[in-house]
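>>> Output the structure for:
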Amino acid sequence: MENEIKVLLADQDQVFLELVKIYLKKTGARIIACNSGEEALSAIRHEKPGIVFMSAALHGLSGLKCCETVKNDPLLEMIPIVLTLTSGSMEQLEACNQAGCDEILRKPVDRHTFFSTVKKYVDLDKRNAPRFKGKLDVRFTLPDGSAVASGAYDISTGGLFLEISNPLPVSSVISVNFVLPASDTEIECAARVAWTNNPDSPAKPAFPSGMGISFVDLPQEWVTAIMDFLHDRNIAPMFKD
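Just a heads-up that it's a prediction; the model follows:
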């Protein structure tokens, strides 16, 4: 299924694998489980998961080496990798940082820590949210401080799609500002680039060149305002394309 959420788990610790599977059971995410670094690297290349949890101490190709290989590949480097450790010596932490990982977690990993980490990179909560398919006028501020006016589509409480000829890299953080149609509610918040639609290899051919963004820490009052706006237009919940 296009744009389904994939979580790759690479660990020889079966207890950890089963625990994380329980955590993810009701999220709808597709779990890809691997027991070796070689298997994980192959799966990352073919599946391009939304996030990877990988033991730094995998046998054969180590998690450290697998992470380093992924982060040195321009086609894969944007995939978030969380390296897990059974202990946290300074040498191990430094090795993980040198490998280029995005996060480091010490085992055991409790549910709160796991989901707090996942939600930095993957939106598990908004997959089935109602979405407004019309076009909005949006202003957003690029990382260099320059302001850009653009059209936005596919708005939900989780984010929206911005039309832009040169999409920013995945994980870039921007500021967005827009007013809901037929409303005085002005929304301004930070957002993170979750995926891009490049004209040379579009992820969604029906969409223009641009990028899908996820809102960051959207206040509850604005979440409610967006939900009210969607419900007022009788927009039914739908899956992402």
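
>>> can we go C-alpha only for contacts and neighbour counts from here?
Noted.

>>> Pretty sure residue 140 sits against residue 152.
No: between residue 140 and residue 152 there is no contact under CA atoms under 8 Å: 10.5 Å.

>>> Residue 141: how many residues sit nearby?
Neighbours of residue 141 under the rule other CA atoms under 10 Å: 16.

>>> Please look at it and residue 176 and confirm they touch.
Yes: judged on CA under 8 Å, residue 141 makes contact with residue 176 at a distance of 6.5 Å.

>>> related to what we said a few turns ago, overlap of the contact sets of residue 140 and residue 152?
Counting by CA atoms under 8 Å, 6 or more residues apart in numbering, residue 140 and residue 152 have no shared contacts at all.

>>> tell me the SS of the residue nearest the centre of the chain?
Nearest residue to the geometric centre of the chain (CA atoms, centre = their mean): residue 122, 3.0 Å. On the three-state scheme (DSSP: H, G, I helix; E, B strand; the rest coil), residue 122 is labelled coil.

>>> Can you report how many residues lie near the nearest residue to it once chain neighbours are set aside?
Closest residue to residue 122 apart from its sequence neighbours, by CA to CA, 6 or more residues apart in numbering: residue 50 at 6.5 Å. For residue 50, the tally of surrounding residues (other CA under 10 Å) stands at 24.

>>> So residue 50 versus residue 32, what's the distance?
Computed as CA to CA, to the nearest Å, the residue 50 to residue 32 distance reads 11 Å.

>>> tell me, what's touching these two both at once?
6-8.

>>> Specify which member of those is nearest to residue 211.
Looking at these and their distance to residue 211, the nearest is residue 6, at 19.1 Å (CA to CA).

>>> Proceed likewise with the subsequent sequence, for comparison:
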Amino acid sequence: MPQKVLLVDDVNLFLELMKGFLKLSSVHVLTASDGAKALEVVRREMPALVFMDLHMPNMGGDECCARIKADPALKSIPVVMLTADGKEEDRVLCIKAGCDDYLTKPIDRNLFLDKARHFIPSVDRRDKRVPCAAKVKFRVFGITLSGDVVNMSEHGVYVAATCAVELGTTMDLVFALPDGKGSVVQTKGRVAWVNGGSTRLKGSLPEGFGVEFIAMTEESAVAVRAFMTGAGG
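Okay, here's the model as predicted:
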């Protein structure tokens, strides 16, 4: 039976974002919009993990977390708090509440899934990928180079190219989706893995590297989602 993960936030956009991160994992996702409702769900459902926003109406995340940790029947449930980036006072509130870990907003997908996997190893970091044959221009090291997109997900692409790039390298990418509309994707990306030379990890793919999208325009994001849906993603 899938383990339960409770997501708590009063902003629906963040709930949907986190649900999207977990969509390929074999977990049962529960949601709540404030601390009071979250406490009810925790007592009733006994989730394996809770991600909870700090500042919410009715009952804040810190109070809810403190009540969970004060209850002998609930205190072993891991609670990861979500805080505003750079606010030290928020971090202190979370620690005082007894949380097991915390994340800052905006929520980074990889960090979110790394935290989830720490507590639930079955959480899957992989994205559903579809073939995508497209020429891509990418600007890196101050020069513009070209390659081929081999496949993609909502969060990144695999680029076939022979140039040497290092893990973590950032770049600007532009390519047209083969969607029959000529939709152009413009985004910044970060090299997430390298598949070339001594670091060749997947022989089934041509030499190249995987890129994670990090700053995509809204227009491009809409086009990518539409392409993935149309391709069965």
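
>>> Quick check: TM-score for this pair?
Here the superposed chains carry a TM-score of 0.51, computed using TM-score structural alignment, normalised by the length of structure 2; 124 aligned residues with a CA RMSD of 1.4 Å.

>>> if we can go back for a sec, who's in contact with the residue nearest to residue 122 of structure 1?
5-8, 79-80, 121-122.

>>> Equivalent analysis for residue 149 of structure 1, please.
137-140.

>>> Ok, residue 139 of structure 2 next?
145, 171-173.

>>> In structure 2, what stretch matches the longest helix along structure 1?
The longest helix of structure 1 (DSSP state H) is helix 220-232. For helix 220-232 of structure 1, there is no aligned range in structure 2, judged by TM-score structural alignment.

>>> what do you get for stretch 51-70 of structure 1?
On structure 2, the counterpart of stretch 51-70 of structure 1 by TM-score structural alignment is residues 49-68.

>>> Please identify the buried residues of that stretch?
49-56, 59-68 (16 or more other CA atoms under 10 Å).

>>> first vs last residue of it, how far apart are they?
This stretch, stretch 49-68 of structure 2, spans 12 Å end to end (CA to CA).

>>> Identify each of the strands in structure 1 and give its residue range.
In structure 1, the strands defined using DSSP state E lie at 6-10, 30-34, 51-55, 81-85, 103-106, 136-141, 147-153, 159-163, 173-179, 186-197, 210-216.

>>> circling back to that earlier point, please identify the buried residues of the longest helix of structure 1?
222-223, 225-227, 229-230.

>>> which of those residues lies closest to residue 161 of structure 1?
Closest to residue 161 of structure 1, out of all of those and judged by CA to CA, is residue 226, at 14.9 Å.

>>> circling back to that earlier point, ok, the residue nearest to residue 122 of structure 1 to residue 88 of structure 1 distance?
25 Å.

>>> Can you check which helix is longest in structure 2?
From DSSP H, the single longest helix across structure 2 is helix 218-230.

>>> tell me, that helix lands on which residues of structure 1?
Going by TM-score structural alignment, helix 218-230 of structure 2 sits over no part of structure 1.

>>> quick one: what's aligned to residue 118 of structure 2 in structure 1?
With TM-score structural alignment as the criterion, residue 118 of structure 2 matches residue 120.

>>> Distance check, its match against residue 151 of structure 1.
26 Å.

>>> Next: residue 16 of structure 1.
44 Å.

>>> Just tell me what residue 32 of structure 1 corresponds to in structure 2.
Aligned partner of residue 32 of structure 1 by TM-score structural alignment: residue 30.

>>> For the closest residue to its match other than its chain neighbours, which residues are in contact?
Of all residues beyond its chain neighbours, the one nearest residue 30 of structure 2 is residue 6 (4.6 Å), with distances taken as CA to CA, 6+ apart. Counting by CA under 8 Å, 6+ apart, residue 6 of structure 2 touches 29-32, 38, 42, 47, 49-51.

>>> The nearest residue to residue 159 of structure 2 once chain neighbours are set aside and residue 14 of structure 2, how far apart?
Counting by CA to CA, 6+ apart, residue 149 is the residue found nearest to residue 159 of structure 2 once chain neighbours are left out, at 4.6 Å. The gap separating residue 149 of structure 2 from residue 14 of structure 2 is 30 Å, by CA to CA.

>>> before we move on, back to that, trace the residue nearest to residue 30 of structure 2 over to structure 1, please.
Per TM-score structural alignment, residue 6 of structure 2 is aligned with residue 8.

>>> Repeat that for residue 107 of structure 2.
Taking TM-score structural alignment, residue 107 of structure 2 has residue 109 as its aligned residue in structure 1.

>>> count of residues packed around that match?
16.

>>> picking that back up, tell me the contacts of the residue nearest to residue 159 of structure 2?
132-136, 157-160.

>>> how far away is residue 139 of structure 1 from residue 71 of structure 1?
32 Å.

>>> same deal with residue 57 of structure 1?
The separation that residue 57 of structure 1 has from residue 71 of structure 1, given CA to CA, amounts to 17 Å.

>>> Matching residue 135 of structure 2 against structure 1, which residue comes up?
Aligned partner of residue 135 of structure 2 by TM-score structural alignment: none.

>>> Need the three-state assignment for residue 135 of structure 2.
What three-state DSSP gives for residue 135 of structure 2 is strand.

>>> Could you count how many residues lie near it?
17.

>>> What separation do you get for residue 63 of structure 2 and residue 14 of structure 2?
20 Å.

>>> residue ranges for the helices of structure 2, please.
For structure 2, the helices defined by DSSP H cover 12-21, 35-45, 61-70, 88-96, 109-119, 218-230.

>>> Give me the mean distance between the third one and structure 1.
What that stands for is helix 61-70 of structure 2. Its aligned residues in structure 1 lie a mean 0.3 Å from helix 61-70 of structure 2 after superposition (mean CA distance after the TM-score superposition for structure 1).
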